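**Q** have a look at this fold, sequence not included:
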């Protein structure tokens, strides 16, 4: 901030920006009836750069001085058109320049030069403390001359007040006592912990965390698992008083000025024309596995969630369990699924406890307050939780995830903290068969995986990968590896999608498309379903319709939903007479589909039902 310029000049700069971009919002706040509530005015730094460049530079380089001037300009603008201006109006600075100096994707990138500067931080909320009241100002009186001094608490030091040592009137008084008859001025205060995103880290790096302070209208606006962009001022916080010849205890913290969700929709201009091209783009270094990749894609996309008349939420997330011999690429599939999901957590069942999967109660060192630290399922809310070696989770720890997988919530009662957290995550898990042998048949499945039936029933699909001897498959696989992980028959026009493009497409169809079942799809599913698989079939049909970029789940989607469910039963040879492991991508997808569809219609006795697979079908209202 240029010291040669007067504060009034900056106020005029800010006023010019506010009148051009924020006038309607300030008038709206002035018309509100509640005078005690806190109100926010969003300040777009990029827009201010074009309208008031000097004010923008002052905010970026000296926010502690410029921010009070900005809020004073807001107050003056209120007073220009109302006799009753609101006192608690806050400038929420956002949209900082996307440069390394102001946008920090990793907490480990913070340096000493960033202290007292305005910056933005990307991360995930892992812990939220209780919303408390913080005393903002306190009045002291000089015992000598009775002069009153107003002291503001230092928010970077947990609201501590620096008691005056000398009277500003230059009297010899050095003793000051607080005024007890003055009511305290308090505001909301909350501490949360933000962890840097795993996707932005190098291999082997440990995710770091940072304390973020939320005040006034920002308090209690986020929960564990939220991906956020936080804009604020970076401070140092001393955890204990400075003592000579003693090591100091200092940490960095960010006082938030603005916080928002980072799940913004990204534009996607190219429509899907070939579903198999997308499936080939999933873990392209693995040859074939057409059925597995299709079911993984359907699980990542999920169905449409809704609330029944009683208000209970029916989950749309479709859980998948992969059971296979060692060396069948289960771990690679899980890692790639976590990579293409906008929000993901990858863990292993060996050594994992119920607290690591759900939440754990920890005591904050500075305040002694109990807080909840989010586990894998809470952090994956709205995304995918990939758990390798799922059978490695101990039996008494598995019970903690029953509610999280079915009701998509987590009821917590620890250390006096009673609450409910959302766990709307898709669970992709992988296990090796017990004893190295896969037993087929519905009654034998718990024996194969060593997982009890109640937990097993939470998975919509339990896919088995059986590594059988197959000379033709081994020849094709060896050719794929020797050709540099490119199938000999793959044309140049069939270039696979990049990871970023695939992630954008999956996120788009998952958030924007809400398909409904067509009459033909309802006929197929109602004729096929068993009671415990009804919801799973609907979810899988919805997810395949989304994969095909449609608003209606047709009979074609119903057939592939049935194929996915059949893959988890004793009829494991579903596609082309081969198991899920040895299922190559069909050279003629339509011909293969029609062959399987005729087989399904024949089994269900619907050959003469007149079901159409390719014509557009009107959705059924539900």
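**A** Received, thanks. Values in this document were obtained by computation on a predicted structure and should not be read as measured data.
**Q** alpha carbons only for contacts and neighbour counts from here, please
**A** Noted.
**Q** what does stretch 436-450 contact?
**A** With Cα atoms under 8 Å, 6 or more residues apart in numbering as the test, stretch 436-450 has contacts from 323-325, 391, 431-434, 452-453, 456, 466, 569-570.
**Q** ends of that stretch, how far apart?
**A** Start and end residues of stretch 436-450 are separated by 12 Å (Cα to Cα, to the nearest Å).
**Q** what are the buried residues along it?
**A** For stretch 436-450, the neighbour count (16 or more other Cα atoms under 10 Å) marks 438, 439, 440, 445, 446, 447, 448, 449, 450 as buried.
**Q** need the residues you listed in CSV with secondary structure and distance to residue 142, can you?
**A** Formatted as CSV, the buried residues of stretch 436-450 follow (DSSP: H, G, I helix; E, B strand; the rest coil; distance: Cα to Cα, whole Å):
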residue, secondary structure, distance to residue 142
438, coil, 83
439, coil, 85
440, coil, 85
445, helix, 80
446, helix, 77
447, helix, 79
448, helix, 79
449, helix, 75
450, coil, 74
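**Q** nearest to residue 354, of these?
**A** Taking Cα to Cα as the measure, residue 354 sits nearest to residue 450 out of the buried residues of stretch 436-450, at 17.9 Å.
**Q** if we can go back for a sec, and the buried residues of stretch 436-450, which is closest to residue 359?
**A** Proximity of the buried residues of stretch 436-450 to residue 359 (Cα to Cα) peaks at residue 450, which lies at 25.0 Å.
**Q** please compare the first structure with the one that follows:
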């Protein structure tokens, strides 16, 4: 290896001389020299190829050359765990997917890109074990591997087999275990991403967090498996010893777009029917629901990311959409199609997803030796979308875990001394059923949502999807479904065909979305800003007259996000008047469908944000005040007397009775015996 060491030393002292000086000045805090292997190969092609074929041998040669180079330049470094490391990266050729790592890559230097979904805390690893013979006290070194510590076979001096491990004088290095999976955008449709164990050592520990996208260079190793306690299996596991790690920041950078495809994307963006074509390409097998499809289209494009306010706080750019509908109205189909179309998406079902499975967690590892940080769906899909079906079936505690992720776009963990945050810049498309299974036209729409108001208020758009008995509409739905089935009759079962969409081929649309998200960052024009402001002020003025809250400042931010997404759909750097008008029309549709108080016919966002309209809050206050006034006179208050006084106060008797029953369900009131009421606690009800 003398010739190879000389070549390494020559390269380090010339091409990387400044980097070596930086290492000397920063040592021991800085103790790695990064070597771009693609650049190195231009000068030493044979040696670069040898490094990739036999990385263990040439890694040692490179680090010996680095030691000599440092000493030649007047520096001093430690040996053992403190010695400087050479970290090769940017290998010539393409990166390999985790799912394709196999026997041909064993013990070779390869480069893989993926996302970290699990990470342990730092642990000391013995890299040089020192053993003492119990008979002659001769010490012997060996190098443990991942299969465990093994004493020497024989003492080199006396030939005995009894040894004791000298832990205090053995050499240790920091190590960290993680798990990496293929990027979602590189996995087609609903395919499951492949995983691999990864090991970080020395100055590579505490560099990455779960949920981060990284490109790693390393050596693929075999991991022996035990069967029936002791017997070795002939099937081995695999793990990755990391040599170099680089964080990837750009969205969808891994989705390859050729020059021809880019030209098609630009031509499509100039089509005057662009918005109609894209919306029509969202689940074309499903008839109708144009507004819902438009919302999903805008959600896929998203708003302008990384906006900062003057005080340094960030503004959410991801759009959250909730679909609440009767059974059989294609909610799940819309979610599944979105999963296939979105460049980066995770689909989960509410029944099978726990709160920590959606967010993140800190748990004891299987061996009980430390803590493991696990990233959930909202973290792993950061920069993309999570589709949550049966959102209403999730446990209440689990739903509470996603509050922070929906608004702050981060997930905080504070457990057993671990305090950390995960990035969760993820859009959420959720689907749920009404509380009673189907919508009841006689009830307030918002009262039929089995989702807490605090969580509902995080969604930018909420749609109701109702199965209405309507002969002309039913005829169109039937014709659309049957025609689609007729056309697909020739497709053989079990074949894997691309999803065909009306107007735009699905692969092109997928790349169009990725191209827009990574290259277009629109800003509001004065005209668009004035339009949004006028709409907001108009509704606030209406609320002042009707004593309701038709719109809030949170809705204002949502309108900006929708407008930016519309501009991004057009690949426009500016949010223009037409974009604001489209966003306002969509918001107006939702307000009139969901946010109207059925009793008064007035727009009121309190029906969602507080779980009751302003008018209903007044009715509750009136009823409770009547009951408390009567309680001062008698121990038990007659229900009929309460209803009589409520009618005298201007309330409808049936509505008053409905409110009383609701207050009983909520625990505000109870019936000590039939026909009588009593307040559960003595307190003043607050709006």
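**A** Looks like it arrived, so ask away. Everything numeric in this text was worked out from a predicted model, so none of it was measured.
**Q** TM-score of the superposition?
**A** Once superposed, chain against chain, the TM-score is 0.76 (TM-score structural alignment, normalised by the length of structure 1); 547 aligned residues with a Cα RMSD of 3.8 Å.
**Q** can you pick out the most distant pair from the buried residues of stretch 436-450 of structure 1?
**A** Greatest spatial distance in the buried residues of stretch 436-450 of structure 1: 440 and 450, 13.6 Å, computed using Cα to Cα.
**Q** ok, so of the buried residues of stretch 436-450 of structure 1, who is nearest residue 386 of structure 1?
**A** Nearest to residue 386 of structure 1 among these: residue 449, at 16.9 Å, using Cα to Cα.
**Q** the closest one and residue 466 of structure 1, how far apart?
**A** Distance from residue 449 of structure 1 to residue 466 of structure 1, by Cα to Cα: 13 Å.
**Q** got it, and residue 217 of structure 1?
**A** 56 Å.
**Q** so what's the residue sitting furthest away from the middle of structure 1 up against?
**A** The outermost residue of structure 1 relative to its centre, with distances by Cα atoms, centre = their mean, is residue 172 at 58.5 Å. Shown in contact with residue 172 of structure 1 (Cα under 8 Å, 6+ apart): 144, 166.
**Q** for the one 4 residues further on, same thing?
**A** Contacts of residue 176 of structure 1 were listed using Cα under 8 Å, 6+ apart, and they are 140, 141, 142, 143, 163, 164, 165.
**Q** what subset of those is buried?
**A** 140, 141, 142, 163, 164.
**Q** what's the fourth one aligned with over in structure 2?
**A** Alignment note (TM-score structural alignment): residue 163 of structure 1 maps to residue 151 of structure 2.
**Q** which stretch of helix or strand covers its match?
**A** In the assignment (DSSP states H and E), residue 151 of structure 2 maps to no helix and no strand.
**Q** which residue ranges of the stretch 201-350 of structure 2 form strands?
**A** In the stretch 201-350 of structure 2, the segments counted as strands under DSSP state E, counting those that start in this stretch are 213-223, 226-227, 231-232, 237-247, 307-308, 314-315, 321-325, 345-349.
**Q** shouldn't residue 373 of structure 1 be within a helix?
**A** No - counting by DSSP: H, G, I helix; E, B strand; the rest coil, residue 373 of structure 1 is not part of a helix but strand.
**Q** count the neighbours of it for me.
**A** The tally of other residues near residue 373 of structure 1 (other Cα atoms under 10 Å) stands at 22.
**Q** now swap in the one 3 residues further on and tell me
**A** Residues contacting residue 376 of structure 1 under the criterion other Cα under 10 Å number 26.
**Q** and if you look at residue 401 of structure 1?
**A** Using other Cα under 10 Å, residue 401 of structure 1 has 19 neighbouring residues.
**Q** what residues does it make contact with?
**A** Counting by Cα under 8 Å, 6+ apart, residue 401 of structure 1 touches 354, 357, 358.
**Q** likewise residue 344 of structure 2?
**A** Residues in contact with residue 344 of structure 2 (Cα under 8 Å, 6+ apart) are 184, 185, 252, 381, 383, 384, 385.
**Q** how about residue 388 of structure 1?
**A** By Cα under 8 Å, 6+ apart, the residues touching residue 388 of structure 1 are 331, 334, 346, 347, 348, 349, 429, 430, 431.
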